[in-house]
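Asks: Give the three-dimensional model of this entry:
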Amino acid sequence: MLSRTADHLFWMARYMERAENTARLLDVNYQAALLPQSSEAALQGWKGLLSISELLGQYSSRFETINATDVTTFMVSDPNNPSSILCCLKAARENARAVRGALTTEVWETMNHTWLEFNRLLKTNALQKDPADLFEWVKFRSHLSRGVTLGTMLQDESFHFQRIGTFLERADNTARLLDVKFHGLDTEFFGSGAGNETKEVDFYHWSAVLRSVSAFEIYRKVYRNVIRPEKVAELLILRADMPRSLLASMNEVVTNLRAVANDHSDETIRRAGRLRADLQYGRIDEIMATGLHAYLTQFLDRVSDLGFGVSRDFLMPSN
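Replies: Have a look, this model is predicted:
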C-alpha cells in the first residue's frame, strides 16, 4: 500500500475517534452541570475538560473566562479549534475523500453523510436546543462508522491502518481522562474515613468518569460493589475485556501492527508489545503505590512515541 493512502486511512479513523471522545467528555460535563454543585466545582469541571485536550492555553488566549457556553461552543463548532468536533469530522471526511477508492461505498457514504448532517444540525441550533442529544448523535455516528467498516471492508491493510488509528487515539484519550480526573485529588478519596456527604460527591464524580467511557454498567457487572477510585482505575487500565481500557486498546494496536509489519517496523512493534505486556501483567496496587499520575504520564509519552513510530515506518513517503 502507498504510504500516502495508509496515512489518510490512519488519520481518518483517528479524527472520527477523537470527535467521539470529545462528545463523550462534553456530555459528561453537561450532565454534571445539572447536578447541585458549587460554582468552583463547575469551573474545575470545564477547566479539566480543556486540560484533557491540551487546549487550555488556546482557549484562554481567546476567552476571558471559563464557562459552560463558551467551552462547549469552542469544543463543538469552533472552526479555529483543530480539535473541535466540527474540525475533527471535517478532517475525517477529507481524509476519506482522498482515499475514496480504498473504502467501500458504505464507509464513504457514512463519513460523508456524518459531515453534511452535522453541519445541518449546527445550522438548526441543535447545540443550543439540546446539547446532550447532539453529543449522542456524534457518538452514534462514530459507532456506525466503525460498524460499517467492520461489516463491509476486506480485512486487508486498509482495514488494519484504520484500526491502528482508532485504538491509538482511544488509548491516548482514556489515559488523559484518568490523569486529569485522578491528578490532584486528596488522599481521602482513597481512604475509608470520608463522611456521607463526601461519599455522595465521590459517587457522582466517579460515575461521571465511568459514563464518559460507557463503563458504568460494566463496572457494576464486574465489581458488584460501591464505586471506588482504585477499581475505576483498574477497570480502565488493566481489564482486557473493557472495550475502552488501555490494555484492550493496546491489544488491538499490537494485533493490527503485526498484520501490516514491514522491514522497518520491528522496533515499533517491539515497543508496542512491551507496552502491552506492561499492562497485561500490571497490578493496580503497584501502580497506585508508585503514583498513578507518573504512570499515566509515562504511558502517554510511550503512546506518542508509538504514533511517531507508525508514521516513520508506514505513513511517511520513502526517500
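Asks: make it CA atoms for all contacts and neighbour counts henceforth
Replies: Will do.
Asks: Next, count neighbours for Thr69.
Replies: 9 (other Cα atoms under 10 Å).
Asks: does it sit in a helix, a strand or a coil?
Replies: Thr69 carries the three-state label helix when classified by DSSP: H, G, I helix; E, B strand; the rest coil.
Asks: Who are the contact partners of it?
Replies: In this structure, Thr69 makes contact with no residue, judged by Cα atoms under 8 Å, 6 or more residues apart in numbering.
Asks: for this protein, which helix is longest?
Replies: Counting residues, the longest helix in the chain under DSSP state H turns out to be helix 3-33.
Asks: quick one: buried residues of that one?
Replies: In terms of neighbour count (16 or more other Cα atoms under 10 Å), helix 3-33 has its buried residues at 3, 5-30, 32-33.
Asks: and stretch 277-286, how far apart are its ends?
Replies: With Cα to Cα, to the nearest Å as the measure, the first residue of stretch 277-286 is 15 Å from its last.
Asks: hmm, who's touching it?
Replies: Glu230, Ala233, Glu234, Ile237, Leu238, Ala240, Leu246, Leu247.
Asks: Could you also give me the structure for this second sequence? I'd like to compare it with the first:
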Amino acid sequence: MPSTKGKEKVVTIDGPAGEELDIHPHPDAASGSNFGSDSDSDSASDSNSESDSSSSESDSESDLDEETTKKFLATLLERARKNAAARLLSRDAPKHLAADDEEDVIVLDSDEPQKDKPLPPLDPGTLPSPYIELGSSRKSGPSAVRDIDTELVQQANPSLDTPAPPSVPPELTNTGKRLTKKERKALKNTTAGPDWFDLPAPAEAELPRLYREVEALRLRNQLDPKRFYRKDEGEGKGIKGLPKHFAIGTIVPTSTPFGTDSGDNLSRSSRKRTLVDELVDDAEAKSYAKKKFKDLQSVRGARGRGTLAQRKAARRLKW
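Replies: Down below sits the predicted model:
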C-alpha cells in the first residue's frame, strides 16, 4: 500500500440506493508510515542501534496493516456483490412495485360458456347410502338414522348380527300328536316341491277319471295328421303309467266390467266338462276321426263276414 506524508487516501464506492461508502485506511497504518519516514530521515544522524530497532518496529506494524486492509477489502467486496445482485432484481421487477411487494392476480370466470370445456357426466356413479332413511310415505313412521360405528362392527363380526336360527318345530297331526316317519314320507310325496310350484299328486280315487283325460292327450297324434309328438314314457301301461304329480286345469274367463258378455269367453252351453268332450266337439277333429274310422272299417270289411267267396274267386286261375 503506497504511503503519503501527512495525507490520508480516501476511496469512495457507491452502495445500494445511492449510498456512498468511504474507505479510510487504518490510523495506525498512517502513523506507522510516518514513523517509518521519520526514522528513515533521522537514521543518518542516529546510531546504528537505533536505526535497527526502528526498522524492526516499522516492519511489524506494516504486516499488521496489510492484514487489516485485506479483511476490510474482502468485506467491502462482498457488500458490493450483494448490492449488484439487488440492482439486477430491481431492474427486472416492475417500476411501480417495491422490491419486497408481491402482486396478487385474481382471475374471474367469464359468463360465456366455454366450448372446449367438456360437460360433466350425468351419472354420478355409485353413491354412499344416506345417513337418514326416510319412509315411503308420511304414514310409514318416523325416519331412522344410521349408526355407522355399529354397521362397521357388524361387518367385521357378522355372527353378532345374525343370531342362530331357531329349531324347526315338529310336525303334528290334527289330534296334536307327532307324525311318524311313514306319515312324514307320505306327506312329503303329496307335492312335487317348491321348485315345481307345489304340483299336487292326485288321489287314488280320482285316477280312473283322470286316466281318460291323460289318454286323450297321449293320442293327440291321431287327432291331427300334420303334427307329430314324441311318445310318452307311460303310454300303453294303463293307470300305472300315469305320472306321479300332475294336474288338469281350466281356462278362467276374462272379467268384464258390469259382468257383461264378451267375445273372448265361451257361452255356458258351449263349454264342456272334460277334455274328451272338447275334442269330440271340435269340427276338424271330428271330420278327421270320421275319415280314419272309414278307412279302418274298409280294411276290416275286406276280411270280415261274407267275403270268403270273393277271396276264393280271386285265387282261381283265369284261362
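Asks: Would you mind reporting the TM-score between them?
Replies: Comparing the two superposed chains by TM-score structural alignment, normalised by the length of structure 1, the resulting TM-score equals 0.16, with 82 aligned residues with a Cα RMSD of 6.3 Å.
Asks: Most neighbours among the contacts of stretch 277-286 of structure 1, which one?
Replies: Going by other Cα under 10 Å, Leu246 tops these with 29 neighbours.
Asks: In contact with that one, which residues?
Replies: Leu246 of structure 1 is in contact with Ala171, Thr174, Ala175, Leu236, Ile237, Leu238, Leu279, counting by Cα under 8 Å, 6+ apart.
Asks: can you count the residues close to the last one?
Replies: Applying other Cα under 10 Å, we find 21 other residues in the vicinity of Leu279 of structure 1.
Asks: Not counting sequence-adjacent ones, nearest residue to the spatially most central residue of structure 1?
Replies: Centroid-nearest residue in structure 1: Asn173, 3.4 Å away (criterion: Cα atoms, centre = their mean). If you skip the residues right next to it in sequence, Asn173 of structure 1 has Asn21 as its closest partner in space, 7.0 Å away by Cα to Cα, 6 or more residues apart in numbering.
Asks: And the helix or strand harbouring the residue nearest to the centre of structure 1, what does it pack against?
Replies: With secondary structure defined by DSSP states H and E, Asn173 of structure 1 is part of helix 157-182. Contact partners of helix 157-182 of structure 1 among helices and strands, from 3 or more Cα pairs under 8 Å, 6 or more residues apart in numbering; DSSP states H and E: helix 3-33, helix 39-52, helix 246-259, helix 292-310.
Asks: I'd like to know which of those helices is closest to Lys123 of structure 1.
Replies: For these, proximity to Lys123 of structure 1 was assessed by Cα to Cα; helix 3-33 is nearest, at 18.1 Å.
Asks: Against Val145 of structure 2, how distant is the spatially closest residue to Ala144 of structure 2 that is not a sequence neighbour?
Replies: Taking Cα to Cα, 6+ apart as the measure, Ala144 of structure 2 lies nearest to Glu133, with 5.2 Å between them; neighbours along the chain are not counted. When Cα to Cα is applied, the distance between Glu133 of structure 2 and Val145 of structure 2 equals 6 Å.
Asks: do the same with Asp295 of structure 2
Replies: Computed with Cα to Cα, the distance linking Asp295 of structure 2 and Val145 of structure 2 is 82 Å.
Asks: again with Phe35 of structure 2
Replies: Distance from Phe35 of structure 2 to Val145 of structure 2, counting by Cα to Cα: 101 Å.
Asks: Among the two, which residue is more densely surrounded?
Replies: Remark: of Phe35 of structure 2 and Val145, Phe35 carries more neighbours, 18 against 11, as counted by other Cα under 10 Å.
Asks: Buried residues of the helix or strand where the more buried one lies, list them for me.
Replies: With elements delineated by DSSP H and E, Phe35 of structure 2 resides in helix 27-42, which encompasses its position. Of the residues in helix 27-42 of structure 2, those buried by neighbour count under the rule 16+ other Cα under 10 Å are Ala29, Ala30, Gly32, Ser33, Asn34, Phe35, Gly36, Ser37, Ser39.
Asks: The last one is in contact with Asp52, isn't it?
Replies: No. With contact taken as Cα atoms under 8 Å, Ser39 of structure 2 and Asp52 are classed as non-touching, separated by 10.0 Å.
Asks: Quick one: end-to-end length of stretch 285-298 of structure 1, please.
Replies: 17 Å.
Asks: Mind listing what's buried along that stretch?
Replies: Counting neighbours by 16+ other Cα under 10 Å, one finds that the buried residues in stretch 285-298 of structure 1 are Ile287, Met288, Leu292, His293, Leu296.
Asks: Looking at those residues, which is nearest Val148 of structure 1?
Replies: Nearest to Val148 of structure 1 among the buried residues of stretch 285-298 of structure 1: Leu296, at 32.3 Å, using Cα to Cα.
Asks: Wait, that closest one touches Thr174, no?
Replies: No. Under the criterion of Cα under 8 Å, Leu296 of structure 1 is not in contact with Thr174, lying 9.8 Å apart.
Asks: counting contacts, what elements does the helix or strand where Asp202 of structure 1 lies pack onto?
Replies: The secondary structure element spanning Asp202 of structure 1 is helix 196-212 (assigned by DSSP H and E). Other elements packing on helix 196-212 of structure 1 under the criterion 3+ Cα pairs under 8 Å, 6+ apart are helix 3-33, helix 216-223, helix 229-238.
Asks: That helix vs helix 229-238, what angle?
Replies: For helix 196-212 of structure 1 and helix 229-238, the angle between their directions (axes from the mean of the first three to the mean of the last three Cα atoms, to 10 degrees) works out to 10 degrees.
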